[in-house]
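Student: just a sequence and a predicted model for now, questions to come.
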Amino acid sequence: MLPSSWKRDFASGLVVLVPVLATAVVVSYVYSLILAVALSSRVFPPETPRPVVVLVALVVFGLFVLAVGYLMRTTVGDIIEQGLDDVFNRLPGLRIVYNASKMAAETALSGTEELQSPVKLEAWNGLRMTAFKTGKTTEDGRDVLFLPTSPNITTGYVIEVKPDRYELVDESVEDALTRILSAGFGESRETVPADLVEPEE
């Protein structure tokens, strides 16, 4: 049997190295994919250095994304997006992939900006859950909250709650999402009720 200290050291090493290795694998795969697509276009001469091919492809793709994003903020963009949604939602099977990937992208890229301060909601006696204010209210004065599932934050529940049924906490949206994504194992600051936090001088 290995000493317990060795096991802890091995586990600590894995905690550091596994994310690094996983990131390296993803970066390597993306690099190879971009290189393969760029070379298949036959736009670049064969003697072009591979890093230059990837760099130019990334710049072109970035400019394309910016152009599409600018178009989507116009009336024409709204019509195009609505048309795409209608088309994919009529395709059995593909609509699930389309809607799931769209929701995941919206959550990852702009979700933390749209979600406001996290709150603690007591669903049952003694059981608290993390939810997020959306900034929306109903006609009868209830606040609209988003209650994500763990570890998949792209799914969850939109609930309408009276303001006195939840508690504000001194925690950033990023910290709260990290805890939910890690199924409670992620490190984050200890949350305390917002009314108990002393203002900074």
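Tutor: The structure has been received and is ready for your questions.

Student: hey, let's count contacts and neighbours off CA atoms from now on
Tutor: OK.

Student: after the longest helix seen in the chain comes which helix or strand?
Tutor: Counting residues, the longest helix found in the chain (DSSP state H) is helix 4-40. As assigned by DSSP states H and E, the chain's next helix or strand after helix 4-40 is helix 50-72.

Student: what angle separates that following helix from helix 4-40?
Tutor: Here the directions of helix 50-72 and helix 4-40 differ by 80 degrees (axes from the mean of the first three to the mean of the last three Cα atoms, to 10 degrees).

Student: name the residues of helix 50-72 that are buried.
Tutor: 53, 54, 57, 58 (16 or more other Cα atoms under 10 Å).

Student: and that helix, what does it pack against?
Tutor: In terms of contacts (3 or more Cα pairs under 8 Å, 6 or more residues apart in numbering; DSSP states H and E), helix 50-72 is packed against helix 4-40, helix 75-89.

Student: okay, one more to line up with it:
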Amino acid sequence: MAVTGGMATLTGSMKGLTLNPSSSSSFMTGESSGLSPKFVPCGCPAVTQPLTIEAAHKKGAGSTKNGRDSISKRLGVKIYGDQPAKPGAIIVRQRGTKFHAGKNVGIGRDYTIFSLIDGLVKFEKLGADRKQISVYPITEEKVENPNSRRVKRREEFRAKREKRKAYQLANFFAESGLVLASADPSEQFVLASVPEETEEEIAQC
């Protein structure tokens, strides 16, 4: 009787179970709503592993301070306007055609402009936003500016030199008894000697 009562109790408790895999209360699959496990958070932080990227080769450890002392390109204008240039002389080193090639100049593969003849460099305006460089031969001597400092200094030294010569000449005439005589101030001076008194003139006095 006891065994029969236990079997009856077990059968009654298993009445709500089914072997259908699609059922949500399947005992075999463990998908029962009453038996589903729940996530219980803990107080310790989650451990994250660093991201590693594997490559086919291993890069060597090099210094990060190398390669900072490269040679300068030395670009820019080498011969300015109204300055003489010889054949083959570099006028401008540039990247791109900031200055275009004009008359009597050549341009290299690296856009370097150089002179083809012996002459003076001229920077000219070509259109609204272009500049060109030309070299013109020297046909006549360059006229100096009369108001320049060099010309004024030269004139000052010339005036001092003439004044010194006149002073020395006057001293020489005073010592030798000669007199400077000139009818016109613009004409050259003429040397004249003072005549000596004769005995008759002395007797008359």
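Tutor: Perfect, I can see it now. Quantities reported herein were computed from a predicted structural model and do not represent experimental measurements.

Student: can you pull the TM-score for these?
Tutor: Comparison of the two superposed chains (TM-score structural alignment, normalised by the length of the first structure) gives a TM-score of 0.21, and 65 aligned residues with a Cα RMSD of 5.2 Å.

Student: which among the helices and strands packed on helix 50-72 of the first structure is found nearest to residue 167 of the first structure?
Tutor: Of all those, it is helix 4-40 that lies closest to residue 167 of the first structure, at 33.0 Å by Cα to Cα.

Student: ok so, going back, turn the buried residues of helix 50-72 of the first structure into JSON lines, including distance to residue 100 of the first structure.
Tutor: As requested, the buried residues of helix 50-72 of the first structure are arranged in JSON lines below (distance: Cα to Cα, whole Å):
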{"residue": "53", "distance to residue 100 of the first structure": "32"}
{"residue": "54", "distance to residue 100 of the first structure": "29"}
{"residue": "57", "distance to residue 100 of the first structure": "27"}
{"residue": "58", "distance to residue 100 of the first structure": "25"}
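
Student: list just the nearest of those to residue 35 of the first structure.
Tutor: Using Cα to Cα, those come closest to residue 35 of the first structure at residue 54, 5.6 Å.

Student: so what's the closest one up against?
Tutor: By Cα atoms under 8 Å, 6 or more residues apart in numbering, the residues touching residue 54 of the first structure are 31, 34, 35, 38.

Student: and these, which is closest to residue 85 of the first structure?
Tutor: Nearest member of the contacts of residue 54 of the first structure to residue 85 of the first structure, counting by Cα to Cα, is residue 34, at 27.2 Å.

Student: the closest one contacts residue 57, correct?
Tutor: Yes - counting by Cα atoms under 8 Å, residue 34 of the first structure touches residue 57, with 7.2 Å between them.

Student: right, and the helix or strand after the longest helix seen in the second structure?
Tutor: In the second structure, with assignment by DSSP H, the single longest helix is helix 149-176. Of the helices and strands lying after helix 149-176 of the second structure in sequence (DSSP H and E), the nearest is strand 178-181.

Student: which elements pack onto that next one?
Tutor: strand 190-193.

Student: rerun that using 10 Å as the cut-off
Tutor: helix 149-176, strand 190-193 (3 or more Cα pairs under 10 Å, 6 or more residues apart in numbering; DSSP states H and E).

Student: closest to residue 84 of the second structure out of those?
Tutor: Comparison of those against residue 84 of the second structure by Cα to Cα identifies helix 149-176 as nearest, at 19.7 Å.

Student: following the longest strand seen in the first structure, which helix or strand comes up?
Tutor: Determined from DSSP state E, the single longest strand within the first structure is strand 127-137. Sequence-wise, the next helix or strand downstream of strand 127-137 of the first structure (DSSP H and E) is strand 143-148.

Student: on contacts alone, who are the packing partners of that next one?
Tutor: Using 3+ Cα pairs under 10 Å, 6+ apart: strand 143-148 of the first structure touches strand 118-124, strand 127-137, strand 156-161, helix 173-181.

Student: kind regards, and thank you for your time.
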